[in-house]
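Student: need a 3D model of the following:
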Amino acid sequence: MDYTADAQQIINSVGGNDNIDTLIHCMTRLRFTLKDESKADTKAIENIDVVIKIMEAQGQYQIVIGNKVTDVFNAILGILPRLATDENVEKEINSSDSKENSKFGAKFKHGYDEFIGVLTASMMPIIGVLAGSGITKGILAGLVSAGILSDKAGIYLLINTMADTIFYFLPVILGFTAARKLGSDPIAIAVIGAFLIHPNIIGISANKVPEIGLWGDFAVKIMNYSGSVFPIIVAAWLGKYVEKYLKKVIPDMIQGIFVPIIEIIILSFALLLVVAPIITVLSKGLADGISSLLAFNGIVGGAIYGAFYPILVVFGLHWPLIPIVINDLAVNGQSVICALTSITALGIAGSVFAVAIKTKKQKFEALGYSAGVSDLCGIAEPSLYGILLKYKKAFYMTMIGNAIGGAIAGGMHLVIYGFTGSLIGFPSFINPKGGIDSNFTAYIISHLVAFIIAFVLTYLFGYNDKMIASDQEA
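Tutor: Here you go, the predicted structure:
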């Protein structure tokens, strides 16, 4: 799109060329330093189509644009090229960052908002595929549960593999989109994502002792990174700085060959040696803590697990729970953790359906309904990355709904007898020995309560169209 007309409107509305001292931009905002802010017509600027919000902070007149900020910025430079070479710009960037992040609390909030903004912006291009894949997997599970289709049939294996592909190769795809967002090399970061899920790496992670020796007695543990999110985001962020340094020390004539491969080697080892051990320790601690908490008090444990499970998904820390679930199903024929996980999908569905019903934005409404259906099929990622992380109040309302549903499930001793939960997996809550009993009643009550509470709270307090998304606020 051509943003020249919008750029001219913005220039006129801030008081014209003579009133603009400097102009910089961050990820989502145009940051003007005006000679006289009283000359800026805030109401007129807010009525410009590309403008989301006006903010005045750190001595700047900030116009929130969103993901198109670079395009609008370039259009303004096309009209006022002097702003591209202003000597005060670099000084302004440094002083602005210093003022904004001078306190630890401000630094932490700024970093958190930036992380969430990058995460959601990186996920948005693939949200539709995630939602569609989740719905497809849910339909297949429903057909298998109804006895219409066998999970050994060739058609099932093919379609299920197609639906699984986006989740299995998530590090590759997310590496590409995150790199584009952060300004690092998309191909190099995508290759690092592919390295993380290479059959050799997956094979090592499946060993009884999942580690590989590097030199002498020094060995590094290897994780299964299929479907992971956090490590590749770290790689995309670090990649920008690694590339900048490599381009300084490597001659121009050979940069095209050596910069990408050296970057891949450096960042791959950084993930294996630093990120993987950190995630391993956190994952093991979380898994042990959750098991202990549920054993100590089912009501409290269920409430805490229900509230915080979506956060585990965001950081990719939910994977270590899967072996516990599989072991419980294999040894005991039932699982408490998997049953509680099922509840969280219904709470998330309640929130996103509330958003879909309340919003007047057609595209956002469509996303809400498709993501909600995906939740009912047990796949929560589209809702988390496409809606809930973008609107924090909706996320908090979801946590409350899931906490209450989890507490009820813990109090009623809910278990699941199969691996598929949510709405589509209701047969998994039927006792294979006794049929429909109190466990199925607990399933209906806990899931329904989580859905209704999350829906009502989100509709009343969690979302409205005037709210600014976190990836536009950062």
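
Student: from here on, contacts and neighbour counts on C-alpha atoms
Tutor: Will do.

Student: where do the helices sit along the stretch 151-300 of the chain?
Tutor: 154-168, 170-182, 186-196, 199-205, 230-249, 252-270, 276-296, 298-314 (DSSP state H, counting those that start in this stretch).

Student: so the second one versus helix 186-196, what angle?
Tutor: Which is helix 170-182. 150 degrees (axes from the mean of the first three to the mean of the last three C-alpha atoms, to 10 degrees).

Student: packing partners of helix 170-182?
Tutor: Using 3 or more C-alpha pairs under 8 Å, 6 or more residues apart in numbering; DSSP states H and E, the elements in contact with helix 170-182 are helix 104-123, helix 186-196, helix 230-249.

Student: where's Glu56, which helix or strand?
Tutor: Assigned by DSSP states H and E, Glu56 falls within strand 53-57.

Student: packing partners of the helix or strand containing Gly350?
Tutor: Under the criterion DSSP H and E, the helix or strand holding Gly350 is helix 336-358. On a contact count with 3+ C-alpha pairs under 8 Å, 6+ apart, helix 336-358 meets helix 298-314, helix 321-331, helix 362-376, helix 381-383, helix 392-411, helix 438-457.

Student: before we go on, could you also do this sequence so I can check it against the first one:
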Amino acid sequence: MEYQALAKAILSHVGGKANISSLVHCATRLRFKLKDIQKADAEGLKTNPGVIMVVESGGQFQVVIGNHVNAVWQAVRQEAGLTDETPAATAEDKGNLLGRLIDIVSGIFTPFIGILAASGILKGLLALAIVCGWLTTDSGTYKIWFAASDALFFFLPLVLGYTAGKKFGGSPFVTMVIGGALTHPLMISAFNASQAAGAASESFLGIPVTFLNYSGSVIPIILAAWVSCWLEKQGNRFLHAAVKNFFAPLICIAVTVPLTFLIIGPVATWLSQMLAHGYQTIYTLAPWLAGAALGALWQVCVIFGLHWGLVPLMINNIAVLGQDTMLPILLPAVFGQVGATMGIFLRTRDARQKMLAGSSIAAGIFGITEPAVYGLTLPLRRPFIFGCVAGAIGGGIVGFSGSHAYSFGFDNIFTLAQMIPPGGVDATLWGGIIGSVVALLLSGVLTFFAGLPKASVAAEPDGAAMPAEKTVLAPMSGTVLALDQVPDATFASGLLGQGVAIIPQDGRVVAPFAGEVASLFATKHAIGLLSDSGVEVLIHVGIDTVKLGDGPFTAHVQVGDRVNVGDLLLEFDRAAILAAGYDLATPIIISNSDSTGGVRTVAATSVQAGMPLLAVVG
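Tutor: Presented below is the predicted three-dimensional model:
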């Protein structure tokens, strides 16, 4: 029940359950495919404190939740009545080609992202154990753990057959069977036999067959699944209801499996090899440049969900070439954002930022950078840029060193183990380590010294005590908005004083400190307060809401009343204000800021009522 309220809020902001075509999740995001994206309210959803960010990219409405995304996904599915049998969005959905491609790839791979990462980590740890002499390849312990780590990759066509079948709108069990046929022991034996000198050729109905090893392959089964799903739809369309439940699958496997071995498989394998060798050719021409470009742009791709377009290429490289250079290059991009977050953690004086940075560092080390990026580095801008610059430099070092990964897994600290060459530690591994450490330290140092506003990190000069700061707590919960972003020139210019704005998530305004009510507008849309320490605050609910009169507003205090922290001051009808076409951005202004030593915002991108919002110096 913990996430039911958040699930209900998310559903209401995506246009309701009737507007959902499909829903999957990756490591940190809910990925919605919506029937009408115009019905979604991204800005409203961003104000929810349980949501880190909302991104519309690749034909998907992506809601960034964090590490507990699986629990929220289950709650949303329960609220919306979605099941595994709920039809998925198909490739025929409208949208540009790139968006449809990203949607297809993410929809196929995200369902098993967790076990994919876990298998890669276990492979890396086994490689480390062999190098360190803790295990030998002929030991029973190694064989059992190797089987556990390699099973997903060996039988990848089965797993991809299932997820691709769901994505293309067909029966996932039919397409899984097709994947099973590609990795059937009989077909593996036929492939091995065909490699022997003088081996006799095989045929299907007189047509010569070229047997290939499809274990670990990606593209053949995806194309075969698409063909099977198309055949299934045609069968369901033309076959009689009494027989289509078993004749449609019969046609799919009887036609698609031979077609895959005869045409789809060889063509897809040729395409796989072209992609792998094409990438390798580009990489060989200027590996340092490829490393710098990927290191700089990877996190930008992650923000928009475009990184999924590269995942099949990495897996394909390992399947075709036995190794991949892209995965090591991307590790500095991850560590660049981790380093920037470390710089924030060490430098900031904001308790909330420090707490968020601490948890984000831990997540980032294990490859989950979204909490750090959306919660800290991207809103602060310079840390994100420093992280990308450091990622470019580190990626250039890794590319120049020729580092390789020998098993697939999403970039994290364990990727270093996956980069251990079969022959043991060499310069390529050290290059990967050096590039990653350089990215981590460089972004951390740059962020520590130049990544945060001076007002939030000012040190005590010459050992002298800094002027005392008076804290103004948040009078409402919601998304924090810089004052210069408020759509009103008077507030945005700072003419009425320094401060910040909040886009409220509910209709309550509470006292941000102990003091008294200094003023209350007749329309009750704005209230002035004076703290016991002399800070004057104006809270103005919405922009131009004076035109609404006192209809949406209810005051619970009067001028001259004494208030304590958290006392209810005002209530307002949030829905009525929005329905009338008014902006809910609520400026919180320090009216006497000219007579203070400065005002700084201490809250992050979202805040709860009663949490620190502003610090007034002097």
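
Student: now the TM-score, please.
Tutor: Here the superposed chains carry a TM-score of 0.57, computed using TM-score structural alignment, normalised by the length of the first structure; 382 aligned residues with a C-alpha RMSD of 6.0 Å.

Student: show me what counts as buried in the strand holding Glu56 of the first structure.
Tutor: Across strand 53-57 of the first structure, burial judged by 16 or more other C-alpha atoms under 10 Å covers 53-54.

Student: and it, what does it pack onto?
Tutor: helix 42-46, strand 60-64.

Student: apply 6 Å and report the result again.
Tutor: The elements that strand 53-57 of the first structure packs onto, with contact taken as 3 or more C-alpha pairs under 6 Å, 6 or more residues apart in numbering; DSSP states H and E, are strand 60-64.

Student: how much does the strand it packs on deviate in direction from strand 53-57?
Tutor: Going by the same axes, to 10 degrees, strand 60-64 of the first structure makes 160 degrees with strand 53-57.

Student: contact partners of strand 60-64 of the first structure?
Tutor: For strand 60-64 of the first structure, the external contacting residues (C-alpha atoms under 6 Å, 6 or more residues apart in numbering) are 28-33, 52-56.

Student: so the helix or strand following that strand versus strand 60-64, what angle?
Tutor: Next helix or strand after strand 60-64 of the first structure toward the C-terminus (DSSP H and E): helix 69-79. If you take the same axes, to 10 degrees, helix 69-79 of the first structure sits at 120 degrees to strand 60-64.

Student: got a list of contacts for helix 69-79 of the first structure?
Tutor: Contacts for helix 69-79 of the first structure (C-alpha under 6 Å, 6+ apart): 3-4, 7, 28.

Student: widest-spaced pair of those?
Tutor: Greatest spacing in these, by C-alpha to C-alpha: Thr4 and Thr28 (17.9 Å).

Student: just to revisit the earlier point, could I get the helices and strands packed on helix 336-358 of the first structure in a markdown table, plus columns for mean neighbour count and distance to Phe108 of the first structure?
Tutor: Output for those, formatted as a markdown table (neighbours: other C-alpha atoms under 10 Å; distance: least, C-alpha to C-alpha, whole Å):
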| stretch | mean neighbour count | distance to Phe108 of the first structure |
| --- | --- | --- |
| helix 298-314 | 22 | 17 |
| helix 321-331 | 15 | 29 |
| helix 362-376 | 22 | 29 |
| helix 381-383 | 27 | 25 |
| helix 392-411 | 26 | 16 |
| helix 438-457 | 22 | 28 |
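
Student: quick one, which of the ones you listed is nearest to Pro210 of the first structure?
Tutor: Comparing these against Pro210 of the first structure with C-alpha to C-alpha, the closest turns out to be helix 321-331 (14.2 Å).

Student: from the chain's centroid, how far away is that closest one?
Tutor: Put simply, helix 321-331 of the first structure sits 26 Å off its chain's centre (C-alpha atoms, centre = their mean, to the nearest Å).

Student: please apply the same query to stretch 295-304 of the second structure.
Tutor: Per C-alpha atoms, centre = their mean, the centroid offset for stretch 295-304 of the second structure relative to its chain is 11 Å.
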